[in-house]
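Engineer: here is a sequence together with a model predicted from it:
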Amino acid sequence: MRKILLTILTISILYTSNAQPARGLDQHMVLQRCNITIDANAFVAKTFIELEFYNPQDREIEGLEYFKLSEGQVITGFQLELNGKFRDGSIEERWKANNAYNTIVGKRVDPALLQTFGGNSYKLNIYPFAPKSTRKVTISLSEILKNDEQGLLYDLPLVFSDTLKAINVRINVKGKFPLPVVIPGGFLSGTQFLSAGEGYTLSSAFENRMLKWPISFRIPQKGNDYHYQQSPGSDGRFALRLYSDLTEEYLVAQDSLSVYWDISASAIYRNLSKEISFLENYIVSKKISRFTLYLFNNRIQAIQNFDMSQQKLTEIRAYLSTIKYHGRSNINCIDPPLLKTDMALIFSDGFQTSGIRETKYPACQVNFVVSASVNNWSLLGEMADWNGGQVINLNNLSANNALAKTFKAKNMLFYINADSLNETLPIKSTRVLVAGKNNNNGLILKWGNNLTTNKLYQLQPNVSEDSTINTIAIIKMIMEYQQVRKYGQWEDILLFGLENKIVTERTAYIVLERVEDYINFKIAPPKELEEQCAQMNYVYTSVQRRQQLKAYSQQQESASLAANVHTKSVWWQQTVGAGKQATIPASPQPALAGRPSTDKPSSALATTQPSLIAHGENSMAEVVVTSAFGISRTARSTSSNVQFVNSDQLGVVRETNINNALAGKVAGLQVRSQSVGLLGAATTIRLRGENSLSSGGNALYVVNGTIVAEAGDVNPDDIDHLNVLQAPAATALFGPDGRNGAIVITLKKARQYYYRNGERKLANLPDVDYLQEIRKTPRAALPAVYEILKKEYLVDPAFYFDMADYFYKQNFKQHAFAMLEDGIDICNGRESASVAAAYLLESWGEYSRAIELYREILRNNQQDLTLIRDLALAYFQNNQFQLALNTYSNGLLLSSTDSKNPKIKNLMLNELNALVNVHRNELNLDSVDKDFIRYFPADLYISLSGNLDGFTDFNIKTPDHYLISSPYWTTHSSKINFYSGSTEYFIYQGIKGKYKISAYIYGRYQPAPAYLRMVAFKNYQRQGQSIQIDLIQIDNQNDELEIAELNWQGK
């Protein structure tokens, strides 16, 4: 009877379970009602949308709806109806809102989530959605109305696939302008606005209709219409929208002329003949009688006046054809006050390869003339735009059309007498929206350019404040948001979204039902719950949260870097033995000097299991201990918890079972049979660790990095060596699985000898032709031969750098510096070329010049960690230790948004510790995070990096012919943090002899000479520390090459 009842109960439970429909996730919600209210004026619009969804299914679902908005529309509010009342959403970090939502969905408690998933696309989740029920949400939008030639445009592209029971649209437009018009073809086609008080209104209701066309309308505008609103009192905030009746271009007077001619080395890419012809045609067509010609590269080099009443056009061509084109270019050397003529023509490719990249705005109209197929169009356009000028590209214009572009200038708004503006002048349009602060009596605006005012407006406010719309606040918020999205980092976007309560790529709206959930997930409660949260001792302070977020990035960087240093400290402790100090001792320099105890293995290591050293050697350098998943290091780097057995020892008495072969060879290891009554039964191993004398369970087996159930199938003849880890060491590596100890087995394989054996040494490869030629040249003839060779290798960047290196070493220093300038310039301002030049300067010992160049590059790219590291290392080599320390420290705390930055910071940390641990008495460490500083000395520390992508691997052949290329910590080596040319290698106790460094280099076209730089510290962090830096040119190589050699003869 009992069995029958149990059977019936089981069937009943199963039936009930099956009868209940499973809840559906990410299910479509049917939109059945939509109410839209739009309030607009001459500046902005606010939209309030109420959506009612229906769940037609017979099961509970998680509702999901996707929708799109127009560019510039921002979600500023969100509500979910709970128990007949709307609850305001909370704006939070997107990940945090998603985490809270997903967690609460599992508890079947009401949340709703509104977020963007890219561009102007959004998605809405609501849960739980009961079967045959409705849920309501509201969404608030703000935007700046767009303008076109006909007026101001509003467009709401809500499109849904459902047929709605009811759609209600109400639009209120306030302002003094013509009757707004509905855009034909939109959802509101066939409706019209009506006059209402100080504006217009449109109200329409629809039934059983799909919302599949945008809701759009236009507010007509005509020439010289303006709308000017200014806040009363001392605030002075204003907004102005103006439609000028000016034409976009106007004819300009051109009686006087200044000509600026770029004579930098990159002129080799320009069609100088075509440029000279254009200048000749311009002078003739404009009947220019006199003009001044300025020759410039990084500064004005010469000034030549031409009087065309006394001179011929051919003299201009002869003059420009015979000058020497050399050096780097700096357009900013053109001083705007010098441009006092009607027109200036600047002939250049626009690449600024010297000085700070900033835009100076001349007072006259400037036209830029370019003939190089590759040119810096953006910079030239920015400078030309300020004064209504043009960029004239001779490559795609006929002579007549090119000349015609100089006859006209653009009309632009170039002056407003406001105290401050949200926009940057000039504004290249006759239809403008500007906002800012102004405490003057009205506004004055000027159109034209710096030299000519074609129209002047003197305006007084004519729009009263709109009580329904905070116009100026919306304009300010959206303009700032556009700037943050364009130029800000992800942290800036996150903070902006939180501060302004808008949905961004980093923020989302969430509504929760229970007050406990706001507290548990640390989410800002809506106003209605603030008092209840306070009674539960939860007060959310948005200011405090923003401060936490601002500090988070730096804290995250510090924590990550400190963990990195800690990893090295652990490695160092394991290498030198237990009980050694890994951090910097309290006493300064004297305590660091020498450190004899750290230069050899500890006594504990030296005496552990001496009988297990292979071949009875006294040195442990050749004994490789494999621990964890294939991680190898030499025996001197292991603790007494690890014991080593090689293949020779296993074969003393031949056994077919690995467990039996270990019997009697390892202290604390017991071999036991599963059954004492069966002959030949399987055996197990039990280990007694240092902290436990119990027999415990079976040991863990790891074969070539893979955990296996048992090692019975492993042939002892296939074993190269094995390591026996007692419980403490095994647990540290394998976690709970290693609680009974571990047997780590390494099978035999071919040894990693250097397979090319030096056949591909970069030093043995023949030089390029021009170097072979120059080496045969007598010293006195070097400059002349260089000029001859230059004609053949004119556009080869490597030619200039190679020649500079050779000439410097022949003591032609000024020639070498000039060649570097030319080399940088013909690379069109690429940062990699400037870095290559700085590398060469360092290799010559010209540290001050290298530092000056690094600083110049950094002024144009202040967040580049690679450059910061390069600058710090140059300071280090120049014995400017405090500047080096400050540079390293500041760079380490910069945000790591670039994927390569953590790897660069790793190099910086190592070099910072090399600096601090040897020169501590000379340094002020107040600005350095103390968690960054650790003492982990080594005989050798080698890193490899480069100015360009150019190698994919890095390995080292030790003096004892061992090839190191493992991506993990070992005593022999450590290769970590590789990226397009950055990796490193440590050795605690080196072997005397030559270490040969190789890299696999893949050849391809590079826009600048490709260099690898090996930085080697001998006696790293020890007294007597020295730095060896090798610079290797790797252009056109495509193989594994031995690129450098490091000779280590001991401390």
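Structural biologist: It's in. Numbers count the residues shown, from 1 in each chain.
Engineer: only C-alpha atoms from now on, for both contacts and neighbour counts.
Structural biologist: Will do.
Engineer: quick check: the gap between residue 45 and residue 444.
Structural biologist: Remark: distance between residue 45 and residue 444 (Cα to Cα, to the nearest Å) = 27 Å.
Engineer: which one of those two has more residues nearby?
Structural biologist: Taking neighbours as other Cα atoms under 10 Å, residue 45 and residue 444 compare with residue 45 leading, 22 against 15.
Engineer: put this next to the previous one:
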Amino acid sequence: MRLLFTVFLLSTCLLLTAQVKPSLPVKTTVQPRVFDGKMILQRCSVAVKTDGITAVTFIELEFYNNRDTEIEGLYRFNLRKGQVVTDFQLELNGQYREGSIEERWKATNAYNTIVGKRIDPALLVKEYDNTYSLRIYPVPAMKSRKVTIALHEVLPIVANEKTYLLPFDNNDVTTAFSFRFEAIIQTAKPFFRSLPGSGAEFTAIPNGFLSTAEMHSVVLNKAVDVVLPLTATQILVTKPAASKFYFALQLHKELSSYYAISPKTVTVFWDASASSAKRDTKKEISFLKQYLLYHQTKTVTVIPFRHKPFDTVVYNINSKTIRQLEQYLTALTYEGATGIGRLNFATVSSTVTFLFSDGYNSFGKRMPTQGNTLLYALHSAPADSVYLKAVAGSGGAVVDLRRLTIDEAIEKTSQAERMLMAVESVNGKTIIESALPVKIDQPILIYGSMHVPTDTLRFYYGNNQLASNVEVIPLSTASTQVSSGIDRLKMLMRYREATTSNDWNDVLDFGLDERVVTQRTAFLVLERVEDYIRFNIAPPKDLEEECRRLNYVKKDTRMQRRAMDKQPTETNLNSVVELYNQRIKNWDASATLLQYKPGAKPVVVGPAPVRNEMQQQIGETSSVQTALQGHAAGISIERNNELSEVVVVGYSSAKKREMTGSVAYVQQRDVFQGYTNIGEVLAGRVAGMQVTGNSGVPGAIPDIRIRGAVSLGASAQPLYVIDGMPVKAETVFQSLNMNDIESITVLKDASATALYGSRAANGAIVIQLKKGKNYTHYYYRYRKYKMSEQEDVEYLQEMKSVALSEKIAMYQALKMEYGQSAAFHVDMAEHLFSCGFNSNALAALMTAMELVPNDFYMHRTAVFILERWKQYSEAEELLTDLLSVHAAELYLYRDLAWVYYQQQKYQQSVDLLYQGINVNFGSDEGRQAGLKAVLLNDMNAMIELHRAKLDLSAINPTLIKALSADLLIVAEDNERSRLNLQINEPGVQSMVLYGHPSKNGGFVATEKNSAYVYGSASGIETYTIKTASKGKYKVTVNYYAGRSYNSTSPSYIRLCVFRNFGKPDQSIQVETIAMDNQYGEIEIAAVGND
């Protein structure tokens, strides 16, 4: 039996062996890698040491990958505001390697390039605010990786307690959590408000307290939150360094926060702008008089200002001069704009300064020049209190005379807030790093470095120039405690300000210099020395010897980066040159194009012949003629008939007397109180109109039918238009104030459809508001019209009807009704200037700016008008301030350059245009190329005319090529709206349009590159003709930028006509055309070339 079984077994084995085929190599299945994989926090160890001022935290984290494939681990965590990541390490081969601080983009690039190659990188970055992310690659399957993170912070103080908080909010379940908290220089026992796990307590140790804990299976869903009660009034800690000691001194002062003052000299800045007319100046003057008498002040200096100071009066106070002061302030006229930013408090030497203003700054830069004077800002009307507080500064105050009696106001301004003004080293060997002055209502922190073991510090308390008391505090390194974190105090105190800088280079340099994580810097750990060399990364200490052996020294690219940042961005000018070359082709198809070479420098044969721009050689005549009105240099811009011919196609107008029964007109006097909506006003006044109430609910939209129902189910509601802009019915019936309406026009026939298309198939209700009624005594109709034949707005009719001697009085009277309209004051300014009242015209223009403070478009309107008035100094001041705030607005570079030019400041003009051409817009460069081409054209014309007077050593010579022309017309809207410039050349019926040059060589160019705006023109548009014919060139714009319901500033077009552009006999003529409520193809000028 046993034999038979053996035979059977052998037979079976032989049979199976015969049936098995030769096997192929087995293909193993590789699990795909996982990126951004969540890591499990397996172990966490936290060690904290505080010294009464700073805290240093050391965290060790072990992450575990519980997957069956390797992952790129990702872990996000939060820190408390003020905590700064100062160190990072990754465990490699059983030892920790320190991280290198690098530019974030470079560290990220290096990390992403290496990931996937089974080489160990780790990256720690700040994502936003206080959120950080940690990435490690690889984390092998079922294995773990370790890192360490170090934090520094200044312990915040709240209600006589210092607090420490380390957030844990990821709900990680750790197998082991260890904790150690050592608080030195701590007299009162700390306690926990929260802690992962439970049971930890503080025990006393020499000079402090200690808490330790070892816990298992802990859920990290609570912060480590420790309270350190304050008892000491003074803490002094030091830390030795190579040749000095870092020190930090924290004081808890019990001085009163305010102390009495009795000023003998006072300076008063008195706001006399238009908005200040609402102030209770009688109460303000009464306060000032009684304040001066109460303190027996000897001298008061009064500086009234509008858009800038316009007078200075000094009074030696006595019973007579106090009345003179009152009379002077009472007699001031309140008009014009507010230019608080033009005040200079640094020139004030008086004990106390008063600023009487509502704080609504409307002209130029925002903040004034600060000084050392104690400043109180007082107002007696609604005011911008936040702005006034910023102007008053940390030591000053805002006084609201509406809420205080005069006695209370005098009491408040007769005391100064006590501050620590300065700290002085007696032997001069202690360097103070703290920013001063500081308030004393919180503990004061003074820090720096001592270069001798002992010193004495003098503390000066007071306010600005007023010192109230001096305190002396000795310093000694022998009797103080050694700190662990105060050597980073300077960095910690600067961190928030430095990392919120608008200059990314500053943020980057701060992070690199201080070796901390910011939004521009990150910690990176690499495994191989080759990768540190490849990506130009600073090596860790354990690789420094190998790097020296390989002769690797990290290149410091900081200076190169800074230098590149300061250099003109010529590498981005290719798109500008491309558009400029297109202009050259249009100008002369056979002309040589620009052969642009970035970085090219001019060939200098000898010294550049630079002359004083205000001087001329003997026998040399000026090549610039400027004519702003009438006729000049062969150019005529006719103001009576042909200049103001306005041809409107589609959106046109007709006078009231030309209208037929198809239009119903309701004026303001017919719209009286008691009506709640326009449906009630129009009911029964318009033939054929049906007005049916809807539900009777306030704000409900009534059913209004002008022509009857069109069809079943179709809406029969008319189109609603406010100041030329179609709006929803809800806007009319739920948002419109009936008292704002000037007139209502109901269009019932085909004119409504011709004007607004199918939207007005059921008619149109056109509402004209009081604030938008300039040039609107006409009604829409499909026809041509001349603006010069239209009736003036009522206030202009009244102004023109009075004698010259009554103009100012009439303006003051009209202000009672129209004074809140910026357009009214602009119109008044234009009229008064035409009558020779230049100063009054300027005041009216400034008042318009006051009504729309900080409105960029209103500022440009003012610039247009000032330039036409030849008020170049005022225009230059305004543009300089605007450019300081809007450094990327290329329009302002061009505006200011031409203002310079018309003052014969040719070098400044060319330099500013070149500066504008080289503003770096980064990825948005293409959208700015068209406007830069305009600036390049202007610059080349100036160079062509004044080359002998200019220093061109800083300008790339491959950009210089002038396009001289008999005639150049430049049109632009103050709001940069689309104009669609069209020119009707003499004797030619067809129009010259963008993209369609004339047979005579005239062409229209736009600011924008058609590749970016799909061929639409916008902003600056120009017409150029190299050889102009005799006759009139009619200028038309296709304008659809009328004012909207919420508009505030008026719409203007500036028209600059250059005759013989870029030639020795060049002349410039500037006109401004008001465009409020204009829609359609409008002929705005007829330029003569005789």
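Structural biologist: Done, it's in. The shown structure was predicted, so the numbers you read here are calculated from the model rather than taken from an experiment.
Engineer: could I get the TM-score for this pair?
Structural biologist: The TM-score (TM-score structural alignment, normalised by the length of structure 1) is 0.71; 862 aligned residues with a Cα RMSD of 4.7 Å.
Engineer: now the strands for the stretch 701-850 of structure 2?
Structural biologist: For the stretch 701-850 of structure 2, strands defined by DSSP state E, counting those that start in this stretch occupy the ranges 703-705, 719-722, 725-727, 741-747, 764-769, 785-786.
Engineer: so the second one matches what in structure 1?
Structural biologist: It refers to strand 719-722 of structure 2. Against structure 1, there is no aligned range for strand 719-722 of structure 2 (TM-score structural alignment).
Engineer: ditto for the first one
Structural biologist: Under TM-score structural alignment, there is no match for strand 703-705 of structure 2 anywhere in structure 1.
Engineer: mind checking the SS state of residue 967 of structure 2?
Structural biologist: On the three-state scheme (DSSP: H, G, I helix; E, B strand; the rest coil), residue 967 of structure 2 is labelled strand.
Engineer: next, count neighbours for it.
Structural biologist: Counted with other Cα under 10 Å, residues neighbouring residue 967 of structure 2 total 25.
Engineer: my guess is it meets residue 1057, correct?
Structural biologist: Yes. With contact defined as Cα atoms under 8 Å, residue 967 of structure 2 reaches residue 1057; the gap is 7.4 Å.
Engineer: how close does the closest residue to residue 426 of structure 1 other than its chain neighbours get to residue 420 of structure 1?
Structural biologist: Using Cα to Cα, 6 or more residues apart in numbering and skipping residues adjacent in sequence, the residue nearest residue 426 of structure 1 is residue 414, 4.5 Å away. For residue 414 of structure 1, the distance to residue 420 of structure 1 equals 14 Å [Cα to Cα].
Engineer: more crowded one of the two?
Structural biologist: Counted by other Cα under 10 Å, residue 414 of structure 1 and residue 420 do not tie: residue 414 has more neighbours, with 20 against 14.
Engineer: now the more buried one, what's its secondary structure?
Structural biologist: Reduced to three states by three-state DSSP, residue 414 of structure 1 is strand.
Engineer: map it onto structure 2.
Structural biologist: Superposed on structure 2 with TM-score structural alignment, residue 414 of structure 1 falls opposite residue 421.
Engineer: contacting residues for its match?
Structural biologist: Counting by Cα atoms under 8 Å, 6 or more residues apart in numbering, residue 421 of structure 2 touches 436, 437, 438, 459, 460, 461, 462, 463, 464.
Engineer: what's the closest non-adjacent residue to the counterpart of the fifth one in structure 1?
Structural biologist: Across the two structures, residue 460 of structure 2 finds its equivalent in residue 446 of structure 1, going by TM-score structural alignment. The spatial neighbour of residue 446 of structure 1 that comes closest, neighbours along the chain excluded (Cα to Cα, 6+ apart), is residue 456 at 4.7 Å.
Engineer: name the element that neighbour belongs to?
Structural biologist: Assigned by DSSP states H and E, residue 456 of structure 1 falls within strand 453-459.
Engineer: what's the mean distance for that strand versus structure 2?
Structural biologist: Taken against structure 2, strand 453-459 of structure 1 registers an average deviation of 3.3 Å after superposition, with mean Cα distance after the TM-score superposition for structure 1.
Engineer: flag every buried residue along whichever helix or strand comes after that strand.
Structural biologist: Scanning forward in sequence from strand 453-459 of structure 1 by DSSP H and E, the next helix or strand is helix 471-487. For helix 471-487 of structure 1, the neighbour count (16 or more other Cα atoms under 10 Å) marks 471, 472, 474, 475, 476, 477, 478, 479, 481, 484 as buried.
Engineer: so what's the counterpart of the fourth one in structure 2 up against?
Structural biologist: Using TM-score structural alignment as the criterion, residue 475 of structure 1 maps onto residue 489 of structure 2. Applying Cα under 8 Å, 6+ apart, one finds that residue 489 of structure 2 lies in contact with 54, 154, 447.
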